[in-house]
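Participant: Structure for this input, please:
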Amino acid sequence: MENTQVKQPLNSMASKIAQIDELCKKAKILPVITIAREQDVLPLADALAAGGLNALEITLRSEFGLKAIRMLRDARPELSVGAGTILDRHMLKAAEEAGSQFIVTPGSTQDLLEAGAQSELPLLPGISSASEIMIGYALGYRRFKLFPAEISGGVGAIKALGGPFPEVRFCPTGGVSAANLKNYMAQPNVMCVGGTWMIDNAWVKSGDWGRITDATAEAIALFD
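Facilitator: I've put the predicted structure just below:
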């Protein structure tokens, strides 16, 4: 019979869970960033860092995603830079090669979860149901991104999922804003949130970095 056991990396799943916990403890908010222009990469990162966000999720939704990760890892080594919108193992490999320090996915497939289990990088898989959690759980995952959070039941869903999955912690993303942030963070099984509300596209396009810094600082202040 063929052995289908997933080969575990030197960096164990327990170690990667600890890395995600530490990342979320420091970050509190993971800004979900899609780069439309290469010229925005560094000033946007600097604006977010000035407001208090030092962990950035750079999505691969645009042609500049991988290049932005490389630029930030080279020019801003003090930041934690991860890759988001990873859809398959090929994108995962490209993100690893670009220097990503963590991986975030919008959903979960068996193949992608297995690739993440084999990777040296911590992976935060996206889920929207108990069944998806169970697939990841079987491979050792205990930290998940609830996406899209509000459409998938929001705070109510997180409370309900806490019953059958007491070890699981969530990073809700999608519909999270300054208006409902405190409701999410009040849940004991929420470790951080993902959001975009502090990165208004109009501010980025006009280079209004000060407004992004102010919005970021206001978001961080909600945790006080």
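Participant: contacts and neighbour counts: CA atoms only from here.
Facilitator: Noted.
Participant: Return the set of buried residues in the longest helix along the chain.
Facilitator: Using DSSP state H to define each element, the chain has its longest helix at helix 13-27. In terms of neighbour count (16 or more other CA atoms under 10 Å), helix 13-27 has its buried residues at 13, 16, 17, 19, 20, 21, 23, 24, 27.
Participant: Sequence B follows; please return its structure for comparison with A:
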Amino acid sequence: MNNLLPQDMTFRIDQLCHLGPVIPVLTIDNVEDAIPMAQALVEGGLPVLEVTLRTSAALKAIEAIARHVPEAKVGAGTIITPDDFKRAVDCGSSFIVSPGITTELLEYGISSDIPFLPGIQTVSEMMEGIQRGYKRFKFFPAEISGGTNTLKAFQGPFSDVHFCPTGGIRVNTAADYLALSNVMCVGGTWLTPADLVLAKDWAGIAALAKQACISARPAGK
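Facilitator: Purely as a prediction, here's the structure:
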């Protein structure tokens, strides 16, 4: 193996993940919702936003947020291929998240100057990333993959590896994850419920973000 992820990429991922306890995971159907939604989440104290490439509006939404909400750090999620990675970066993504790993994605991430958080579920997948210099991962889908118990088990043999668990986490369980020393932040889909988005209740979304900043913090942190 010729190339390894540059060490400064680990530091850059850490910087992003420590800007807030929760990274809102956003599925945006209408581009016109992107800017006010991002503004509401930033106002609520959550400036790092992951827009999933699950809709036809996703790339335009990323572009709009990157251009018009400078306080936000907007990235792209549900990245499956290097082509997805490139298109997301071209639209202004400041970081990239994948639900899983492939050799092609890991190698493309090494060649890019944009921080990449690859998704893993198993020790074997994690070790594939570690061999290429990755030490920061998305743990997905967290809840059905053992949740905090699995992450505790990872701590022993992989003490220098940290995670952003995502998938099934709610405001009332986030603090349990954040209490673990190998968890940087959590990904959450609960911050933009469909009813509030449909009603364009951006104040309500800002309130959910503020609640997350308070409730998701584990005791003593």
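Participant: picking that back up, farthest-separated two in the buried residues of helix 13-27 of the first structure?
Facilitator: Across the buried residues of helix 13-27 of the first structure, the longest distance by CA to CA is 20.7 Å; it joins 13 and 27.
Participant: What does residue 205 of the first structure correspond to in the second structure?
Facilitator: If you follow residue 205 of the first structure across to the second structure using TM-score structural alignment, you land on residue 198.
Participant: which residue numbers in the first structure go with stretch 92-112 of the second structure?
Facilitator: Going by TM-score structural alignment: stretch 92-112 of the second structure matches residues 99-119.
Participant: rewinding a little: ok, the match of residue 205 of the first structure - contacts?
Facilitator: The contact partners of residue 198 of the second structure, by CA atoms under 8 Å, 6 or more residues apart in numbering, come to none.
Participant: and what of residue 182 of the first structure?
Facilitator: Per CA under 8 Å, 6+ apart, neighbours of residue 182 of the first structure: 222, 223.
Participant: ok, now with 10 Å
Facilitator: By CA atoms under 10 Å, 6 or more residues apart in numbering, the contact list for residue 182 of the first structure reads 176, 222, 223.
Participant: Restricted to strands, list the residues you listed.
Facilitator: Counting by DSSP state E, no part of the contacts of residue 182 of the first structure is found in strands.
Participant: Any quick PyMOL command for the buried ones out of these?
Facilitator: For the buried members of the contacts of residue 182 of the first structure, the matching PyMOL selection, counting by 16+ other CA under 10 Å, is:
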select buried, resi 176
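Participant: Turn the contacts of residue 182 of the first structure into CSV, including distance to residue 125 of the first structure.
Facilitator: Below are the contacts of residue 182 of the first structure laid out as CSV (distance: CA to CA, whole Å):
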residue, distance to residue 125 of the first structure
176, 18
222, 26
223, 25
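Participant: of all the contacts of residue 182 of the first structure, which comes closest to residue 64 of the first structure?
Facilitator: Closest approach between the contacts of residue 182 of the first structure and residue 64 of the first structure, by CA to CA: residue 176, at 24.9 Å.
Participant: Tell me where the second structure has helices.
Facilitator: 7-17, 34-43, 58-68, 82-90, 103-111, 123-130, 147-155, 174-178, 194-198, 202-215.
Participant: Which one of these lies nearest to residue 117 of the second structure?
Facilitator: Per CA to CA, nearest to residue 117 of the second structure of the helices of the second structure: helix 7-17, 7.5 Å.
Participant: Could you tell me where the closest one falls in the first structure?
Facilitator: Counting by TM-score structural alignment, helix 7-17 of the second structure sits on residues 14-24 of the first structure.
Participant: who's in contact with the matching stretch?
Facilitator: 12-13, 25-30, 54-55, 80, 101-103, 117, 119-124, 140-144, 169, 171, 190-194.
Participant: hang on, the earlier thing: the longest helix of the first structure vs the second structure, mean deviation?
Facilitator: Helix 13-27 of the first structure differs from its equivalent in the second structure by a mean of 1.0 Å after superposition (mean CA distance after the TM-score superposition for the first structure).
Participant: residues touching residue 89 of the second structure, list them.
Facilitator: Residue 89 of the second structure neighbours (CA under 10 Å, 6+ apart): 59, 62, 63, 75, 76, 83, 95, 96, 112, 113, 114.
Participant: tell me the centre residue of the first structure?
Facilitator: residue 104 (4.7 Å; CA atoms, centre = their mean).
Participant: Return the residue of the second structure aligned against residue 140 of the first structure.
Facilitator: Using TM-score structural alignment, residue 140 of the first structure lines up with residue 133 in the second structure.
Participant: I figured its match was touching residue 4, is that so?
Facilitator: Yes - using CA atoms under 10 Å, residue 133 of the second structure is in contact with residue 4, at 5.0 Å.
Participant: Next, show the common contact partners of these two.
Facilitator: Going by CA under 10 Å, 6+ apart, residues that sit against residue 133 of the second structure and also against residue 4 are 106, 110.
Participant: Tell me the buried residues in stretch 193-213 of the second structure?
Facilitator: 197, 202, 203, 204, 205, 206, 207, 208, 209, 210, 212, 213.
Participant: Surely the fifth one is in contact with residue 189?
Facilitator: No - shown here, residue 205 of the second structure and residue 189 do not form a contact pair, counting by CA under 10 Å, at 11.7 Å.
Participant: Alignment lookup: residue 142 of the second structure to the first structure.
Facilitator: Structural alignment (TM-score structural alignment) places residue 142 of the second structure against residue 149 in the first structure.
Participant: what number of residues lie near its match?
Facilitator: Number of residues near residue 149 of the first structure (other CA atoms under 10 Å) recorded here: 23.
Participant: And it, how far from residue 182 of the first structure?
Facilitator: Between residue 149 of the first structure and residue 182 of the first structure the distance is 14 Å, computed by CA to CA, to the nearest Å.
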